[in-house]
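Trainee: Fold the following and give me the result.
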Amino acid sequence: MKLLVIAIVLMASNHYCHGVVVKVWQITDIHLDGYYSSTSGQPQNWCHFDAEDGKALNALGDFNCDSPWPLVSSVIKAMQDIEPNPDFILWTGDSSPHFSKPQPPSMEYVLTVEQRLTDLLTSHFNGSNTQIIPVLGNHDTSPAGNFPDNSTFYKQFRQEGHWDAILPSEGAKVEFQECGYYHFKARGLTFVVLNTNLYYKTKFTETDPCRQLKWLEGVLQDPDLAPRSVILSAHVPPGFFERSSTVAFFTNALHENKINDLYLDVLMRYSDKIMIQLYGHTHTDTFRLYSSNDQVKSIGLIAPSVTPLVTKFGDESTSANPGVRLYTIDLGLGRVMDYHQYYLDLEHNHTTWSLAYTFRNAYGTPDLTIKSLETLFQNMQTNETLFQLYYKHNTLLYDNGPCDGDLCRRAQYCGISDAWLTTR
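Mentor: As a prediction, the model looks like this:
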């Protein structure tokens, strides 16, 4: 009954007077672990079965571990119950688990996970005109982060991971085979899907691995692209983790950070074409302001994960309740009007997905544009109540305690507002 009420409220709020409304689910960082044991799991060993030291665990997950199958199936079912006819489902990567000992998940395991999740999504949304948009995450290979400049790898992934069934066009399949990136047009939007895992702790030393930035420039130079018509999506965002500002995401084997700023340079040059950038990876709920010459020119949103796993970047460990997000986009205005953030309150052992908050209601903004997010960020720095509300949402209402020190605040402010690794 609760889901039905939420869906009715959502439908009622989707009627904007300016243009056609498009609905987009974003689901990210599922990290499905088939070895999770709710009957005798060991939390210090990824909740895998342990006959001697294991214990009974929540069937829907544990904050020390990755997602069990019941959690994954429950979130897809909740998506279907809340909004069964979205225009798009943006699936932003990291479907396989984090464990690495005694050995990481094999490539066979990774592809099996992709098959299961692709089939699960298509089976729940097979009666609609929904386009599923898959994005590679750094854990969608074996070992994690091992993405070669080799078309054979991507062709195998496409075919054996069942992505051939969901990639939106033959052209997208050809592009994906190059190095995991592609683009397509639908409903007046251009979706640009990138493989930014090529830049995350990468073995590559060249400045443009897999020629992705050159390709991206070619796509964004299209004279037929209308202003604010591009939704750019990838798994790993540029810049820093907002809970530990010493952690930069884009680095290569020589510990050089050039690729981060080259990436941002391209996005700044074509920022008038980009409506929004959508990422995952951090397992947290936050946003980004991307600036050039002291002017915010583009914005990004980072969606929280399905996995409840405690993530650790630098010295900061963070738990978060599982989440999934539904965007409302006005095509006439070329902007994200709102999003509904859903969550499973695993901290209090709830079993039903519910609404955590809507962006406009929570933060008092009219939409999610550059002006609105820039104003929100400015207000967060002077309004303690507003900042602490954002901080609660950062871990999807999981209580990690308040952000009450200068170090914590600076990390959040820098993570949100400064993605450059050199002085600009």
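Trainee: Please count neighbours and contacts with C-alpha atoms only from this point.
Mentor: OK.
Trainee: Neighbours of residue 294, how many?
Mentor: Residues contacting residue 294 under the criterion other C-alpha atoms under 10 Å number 8.
Trainee: and what of the one 4 residues further on?
Mentor: Burial of residue 298 is recorded as 23 neighbouring residues (other C-alpha under 10 Å).
Trainee: What of residue 100?
Mentor: There are 11 residues near residue 100, going by other C-alpha under 10 Å.
Trainee: Likewise for residue 262?
Mentor: Count around residue 262 with other C-alpha under 10 Å applied: 15.
Trainee: is it fair to say it lies in a helix?
Mentor: Yes - counting by DSSP: H, G, I helix; E, B strand; the rest coil, residue 262 is found in a helix.
Trainee: quick one more, to check against the first:
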Amino acid sequence: PVKVPAGKWGAVYNCDIPHKTFDAAMKHIAQAHKDLDYIIITGDMESHDNWVYTREKTMDNIINITQVLINHFPTTPIYEAVGNHEGVPQDSMGPHNMEEYDTRGPTWLYNTLADQWSRWITPESVKGVQYRASYVEYPSPGLKLISLNSDYCAISNFYLYLNQTDPDDTLNWLISELLASEQKGEKVHIISHIPAGDNYCLKGWAHNFYEIVNRFENTIAAQFYGHTHQDHFQVYYENSNPAGRPTHFNFITPSLTSYSYNNPAYRIYTIDGGYEGASYTVLDAETYTTDLNEANAKDQEPQWFLEYSARDTFSLPDLSPSSWNSLIDRLAVDDDLFTKFHRYYWRSSYEENCVNEPQCRQHYVCCLRVAKSFDEDTFCAGM
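Mentor: Now for the predicted structure:
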């Protein structure tokens, strides 16, 4: 039954945004941010009517979304990662060693992505997308961007239960790319969909990925994820010891979709670059959002506004792993700061008196320490 009718521009409930809201958002971004060097999209182009997915519908959606992007950003490079909702059924992306790969495998999907992304990536990268939906690009001299297919860790990708050992040799491929960059003195950005600290990611993959990140902590300059739809982050630690040295962190960017109980959002990153020896670390992250209820009530296009700057709002000296780790400590004890974080987590759209509920607050703070799935006991001990 329909409990709350969706408005013209969507609704802040268990609802995805309509196509017109996506188009309006892209129009706004193109007009408001004319100096973008490139755009990152971390996957999930499908709505959440999971059990009515078809290959034809998914291919049409990918093509339609690509056309909207081309219309609004005709000259801006766009780098995308595949999301778990692109699978049909959802998550279904089997590796090449599965039986009946030619008929049950994701070749149809990977070829569609390769075709649509080919305007922004090299022919060599197109081959990578066709094989494992992962690829490498160079947005700037000295910066390698790796788009990693993390659906190979999705807990509901049932093909993985036949053999979970590094599907399609993807982590080995990642290691080889990181090692090559380390030897050349390059910096690397990883874009992917499912963060390894989310329990939607299989434990074996997450454990191995965590070790890879720590091994190449001086080469990986930043990581960007989606999937959760929320606004948060995850910190890595040396030897998986949360009392030890923080080594890295995941940016987990809030979603453009309103599913579930979120106002839409997007993020602008300012990155150190453009000169020889640049660190390519993120200097600031500015999150923009809109109020769907207001847009519906006024019958006007959503009005976007700067919600917050990470450095200014959280008083961070920089966006290093140690700064994010210190923020976690402050969130545990500073009521006003935690209330602010919680509000941004939901884009001001979800009422919950979490600050005064110890278990609720502990859950949010604990998750920020966990960049390895199913390991809360290790990273949240003593909280």
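Trainee: Can you pull the TM-score for these?
Mentor: Overlay of the two chains. TM-score (TM-score structural alignment, normalised by the length of the second structure): 0.85; 348 aligned residues with a C-alpha RMSD of 2.1 Å.
Trainee: In the second structure, point me to whatever sits opposite residue 356 of the first structure in the alignment.
Mentor: When the second structure is aligned by TM-score structural alignment, residue 356 of the first structure is paired with residue 307.
Trainee: Helix, strand, or coil at that match?
Mentor: Classification of residue 307 of the second structure using three-state DSSP returns strand.
Trainee: and the gap between it and residue 376 of the second structure?
Mentor: Separation of residue 307 of the second structure from residue 376 of the second structure (C-alpha to C-alpha, to the nearest Å) stands at 30 Å.
Trainee: can you pull the buried residues of stretch 9-18 of the second structure?
Mentor: By neighbour count with 16 or more other C-alpha atoms under 10 Å, stretch 9-18 of the second structure contains the buried residues 9, 10, 11, 12, 13, 15, 16, 17, 18.
Trainee: brain fart, stretch 371-378 of the second structure
Mentor: For stretch 371-378 of the second structure, by 16+ other C-alpha under 10 Å, it's 371, 372, 373, 374, 375, 376.
Trainee: gap between the two ends of stretch 363-376 of the first structure?
Mentor: End to end - C-alpha to C-alpha - stretch 363-376 of the first structure spans 7 Å.
Trainee: Equivalent analysis for stretch 195-210 of the second structure, please.
Mentor: Termini of stretch 195-210 of the second structure sit 10 Å apart (C-alpha to C-alpha).
Trainee: corresponding residue for residue 237 of the first structure in the second structure?
Mentor: Residue 237 of the first structure maps onto residue 195 in the second structure, by TM-score structural alignment.
Trainee: Sticking with the equivalent of residue 25 of the second structure over in the first structure, tell me its helix or strand.
Mentor: With TM-score structural alignment as the criterion, residue 25 of the second structure lines up with residue 75 in the first structure. Element membership for residue 75 of the first structure, per DSSP states H and E: helix 69-82.
Trainee: compared with the second structure, how much does that helix deviate?
Mentor: Its match in the second structure and helix 69-82 of the first structure itself, once the structures are fitted together, sit a mean 0.9 Å apart by mean C-alpha distance after the TM-score superposition for the first structure.
Trainee: and that helix, what does it pack onto?
Mentor: Counting contacts by 3 or more C-alpha pairs under 8 Å, 6 or more residues apart in numbering; DSSP states H and E, helix 69-82 of the first structure packs against helix 2-13, helix 107-124.
Trainee: Quick check: buried residues in that helix?
Mentor: 69, 71, 72, 74, 75, 76, 77, 78, 79, 82.
Trainee: could you dump those residues to CSV with distance to residue 190 of the first structure?
Mentor: Shown next, in CSV, are the buried residues of helix 69-82 of the first structure (distance: C-alpha to C-alpha, whole Å):
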residue, distance to residue 190 of the first structure
69, 33
71, 32
72, 29
74, 30
75, 27
76, 25
77, 28
78, 27
79, 24
82, 26
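Trainee: Name the nearest of the buried residues of stretch 371-378 of the second structure relative to residue 145 of the second structure.
Mentor: Lowest distance from residue 145 of the second structure to those (C-alpha to C-alpha) belongs to residue 371, with 20.5 Å.
Trainee: Residue 196 of the second structure: what's it in contact with?
Mentor: 205, 206, 209, 210, 371, 372, 373 (C-alpha atoms under 8 Å, 6 or more residues apart in numbering).
Trainee: Quick check: the farthest pair among those residues?
Mentor: 205 and 371 (11.8 Å).
Trainee: which residue packs closest to residue 321 of the second structure, ignoring adjacent ones?
Mentor: Once flanking residues are discounted, residue 321 of the second structure sits nearest to residue 248: 5.1 Å by C-alpha to C-alpha, 6 or more residues apart in numbering.
Trainee: Okay, residue 85 of the first structure and residue 74 of the first structure: tell me how far apart.
Mentor: Separation of residue 85 of the first structure from residue 74 of the first structure (C-alpha to C-alpha): 17 Å.
Trainee: again with residue 235 of the first structure
Mentor: From residue 235 of the first structure to residue 74 of the first structure the distance is 23 Å (C-alpha to C-alpha).
Trainee: Let me have the helices and strands packed on helix 69-82 of the first structure in JSON lines, extended by mean neighbour count and distance to residue 269 of the first structure.
Mentor: Listed next are these as JSON lines, based on neighbours: other C-alpha atoms under 10 Å; distance: least, C-alpha to C-alpha, whole Å:
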{"stretch": "helix 2-13", "mean neighbour count": "13", "distance to residue 269 of the first structure": "35"}
{"stretch": "helix 107-124", "mean neighbour count": "18", "distance to residue 269 of the first structure": "35"}
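Trainee: Residue 176 of the first structure: which of these is closest?
Mentor: helix 107-124 (15.5 Å).
Trainee: now what about that closest one, what contacts it?
Mentor: By C-alpha under 8 Å, 6+ apart, helix 107-124 of the first structure touches 32, 73, 76-77, 80, 95-96, 140-143, 157, 160-163, 166.
Trainee: Perfect, that will be all.
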